[in-house]
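Q: need a 3D model of the sequence below.
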Amino acid sequence: MSLINTEIKPFKATAFKNGKFVEVSDADLKGKWSVVFFYPADFTFVCPTELEDLADNYAAFQKLGVEIYSVSTDTHFCHKAWHDTSAAIGKIEYTMVGDPTGTISRNFEVLIEDVGLADRGTFVVDPEGKIQIVEITAGGIGRDATELLRKVKAAQYVAAHPGEVCPAKWQEGEKTLAPSLDLVGKI
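A: Presented below is the predicted three-dimensional model:
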């Protein structure tokens, strides 16, 4: 079953953010746009490149009112140690959520049960707590924060403009479509 348009399930976790341990729950994701960004593990190879890319683009997400939550099955202590020892991860200002029980990873259906790690899963959650974008990639395939930013802008546009949709490669400010009988067979 698809998670699109489903409400996020309840969770509570401890996270590392800006040098502190903080509590995070599903309630924190409601009332604003959020990106929940699952990755397999701290101290690995593709993961730091993705998280650094998000860190480099974090200000752009913030300008859109979007909060980022990176999640792995590591603990918040592990996130702190990685943040303190890696130049790439040291750039991160967004919330790094620990999910050692796998609860959040299971809730979003990305937990690889036999190894206890999360798949590379990206979820965009709207202010009502409903999932609007789902992307799952294989472990060796890194994601691109600028493409995610484009998708978030499209999701926000569609939410703010009922009756309009964003075509492929849509960029902010470009023409959208208004699905109707008149468009059938003309695109």
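
Q: switch to C-alpha atoms for all contacts and neighbour counts from now on
A: Noted.

Q: what residues sit buried inside stretch 90-105?
A: The neighbour-count check on stretch 90-105 (16 or more other C-alpha atoms under 10 Å) flags 90-100, 102-105 as buried.

Q: actually, stretch 42-58.
A: Neighbour counts using 16+ other C-alpha under 10 Å place 42-43, 46-56, 58 of stretch 42-58 among the buried residues.

Q: how far off centre is it?
A: Relative to its chain's centre, stretch 42-58 lies at 12 Å (C-alpha atoms, centre = their mean, to the nearest Å).

Q: now the other sequence, so there's something to compare against:
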Amino acid sequence: MALINTAIKPFKATAFKQGEFIEVSDQDLKGKWSIFFFYPADFTFVCPTELGDLADHYEEFQKRGVEIYSVSTDTHFTHKAWHDSSETIGKIQYTMIGDPTGEITRNFDVMREGQGLADRGTFIVDPDGVIQAMEITAEGIGRDAEDLLRKLKAAQYVAAHPGEVCPAAWKEGESTLAPSLDLVGKI
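A: You can find the predicted model right below:
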């Protein structure tokens, strides 16, 4: 899983977004920050809590110039049916990509082979299409949109401030570090 600092692979898929089916490709990501949020399946248990949490924070991500792409191996039709039948999923405004062939899921190395389901994988992709952060959790461990937002802010800060790094638990506006010989052994 050596995906950090690698470019995402080309893809094309059909997605559901705000009442419409749309085509999405790697070309749509160029020039902006993106989050790929893989989850096992529609109409399940932990997944709607995670996707609803992302929906509740979507405006904050948008203010930072970030597009969210949730991805499962379900079809775009299933995404629409789930969106239409669940109050939690119905509030989603971001793009829900259908990946029934598993191509995108395999590209990000989160396919559960033999099951046809994605692991819970989150990827922060920079405007050049390069993966800057990733998180993989086990089936029963839900993710937190606020922590993802914190990690995104750190990735954006580091990209905008070469030579600086964000320490553990860094929050926007807090001090960063400038690695140098003077810091060795002093932290």
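
Q: TM-score of the superposition?
A: Here the TM-score for the pair of chains, by TM-score structural alignment, normalised by the length of the first structure, is 0.99; 187 aligned residues with a C-alpha RMSD of 0.5 Å.

Q: so of the buried residues of stretch 42-58 of the first structure, which ones are in strands?
A: Judged by DSSP state E, strands contain none of the buried residues of stretch 42-58 of the first structure.

Q: mean deviation, the longest helix along the second structure versus the first structure?
A: Scanning the second structure for the longest helix, with DSSP state H as the assignment, gives helix 46-63. In the superposition against the first structure, helix 46-63 of the second structure averages 0.1 Å from its aligned positions (mean C-alpha distance after the TM-score superposition for the first structure).

Q: for that helix, name the packing helices and strands.
A: Based on contacts counted as 3 or more C-alpha pairs under 8 Å, 6 or more residues apart in numbering; DSSP states H and E, the elements that helix 46-63 of the second structure packs against are strand 66-72, helix 87-90, helix 145-160.

Q: determine which stretch of these is the most buried.
A: Of those, the one with the most neighbours on average (mean count of other C-alpha atoms under 10 Å) is strand 66-72, at a mean of 23.

Q: tell me the buried residues in the helix or strand just after it?
A: Scanning forward in sequence from strand 66-72 of the second structure by DSSP states H and E, the next helix or strand is helix 76-85. Neighbour counts over helix 76-85 of the second structure (16+ other C-alpha under 10 Å) mark 76, 78-80, 82-83 as buried.

Q: OK, contacts around the spatially closest residue to G31 of the second structure that is not a sequence neighbour?
A: Distances taken as C-alpha to C-alpha, 6 or more residues apart in numbering place P127 nearest to G31 of the second structure, at 4.3 Å, with adjacent residues excluded. Each residue near P127 of the second structure by C-alpha atoms under 8 Å, 6 or more residues apart in numbering is listed here: 29-34.

Q: same list, these, but as TSV with distance to K151 of the second structure, secondary structure and neighbour count please.
A: Below are these laid out as TSV (distance: C-alpha to C-alpha, whole Å; DSSP: H, G, I helix; E, B strand; the rest coil; neighbours: other C-alpha atoms under 10 Å):
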residue	distance to K151 of the second structure	secondary structure	neighbour count
L29	19	helix	19
K30	20	coil	15
G31	19	coil	12
K32	16	coil	15
W33	13	strand	24
S34	13	strand	24
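
Q: now, which of those residues sits nearest E172 of the second structure?
A: Within the contacts of P127 of the second structure, the smallest distance to E172 of the second structure is 17.2 Å, found for W33 (C-alpha to C-alpha).

Q: just put the contacts of P127 of the second structure in TSV and tack on distance to Q156 of the second structure.
A: Output for those, formatted as TSV (distance: C-alpha to C-alpha, whole Å):
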residue	distance to Q156 of the second structure
L29	16
K30	15
G31	13
K32	11
W33	9
S34	11
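
Q: thinking again about what came up before, would you point out the most distant pair within the buried residues of stretch 42-58 of the first structure?
A: Longest span within those, C-alpha to C-alpha: F43 and Y58, 20.9 Å.

Q: SS state for the residue nearest to G31 of the second structure?
A: What DSSP: H, G, I helix; E, B strand; the rest coil gives for P127 of the second structure is coil.

Q: equivalent analysis for E135 of the first structure, please.
A: Assigned by three-state DSSP, the conformation of E135 of the first structure is strand.

Q: thought it was touching D119?
A: No - using C-alpha atoms under 8 Å, E135 of the first structure makes no contact with D119, being 10.2 Å away.

Q: when those two are compared, which one has more neighbours?
A: Neighbours per residue (other C-alpha atoms under 10 Å) separate E135 of the first structure from D119, with D119 holding more: 21 against 12.

Q: ok, for that one, nearest residue in space, not its chain neighbours?
A: Per C-alpha to C-alpha, 6+ apart, closest to D119 of the first structure is V110, 5.2 Å.

Q: likewise for A178 of the second structure?
A: Closest residue to A178 of the second structure apart from its sequence neighbours, by C-alpha to C-alpha, 6+ apart: E164 at 4.5 Å.

Q: so who does G116 of the second structure touch?
A: Under the criterion of C-alpha under 8 Å, 6+ apart, the neighbours of G116 of the second structure are 73, 102.
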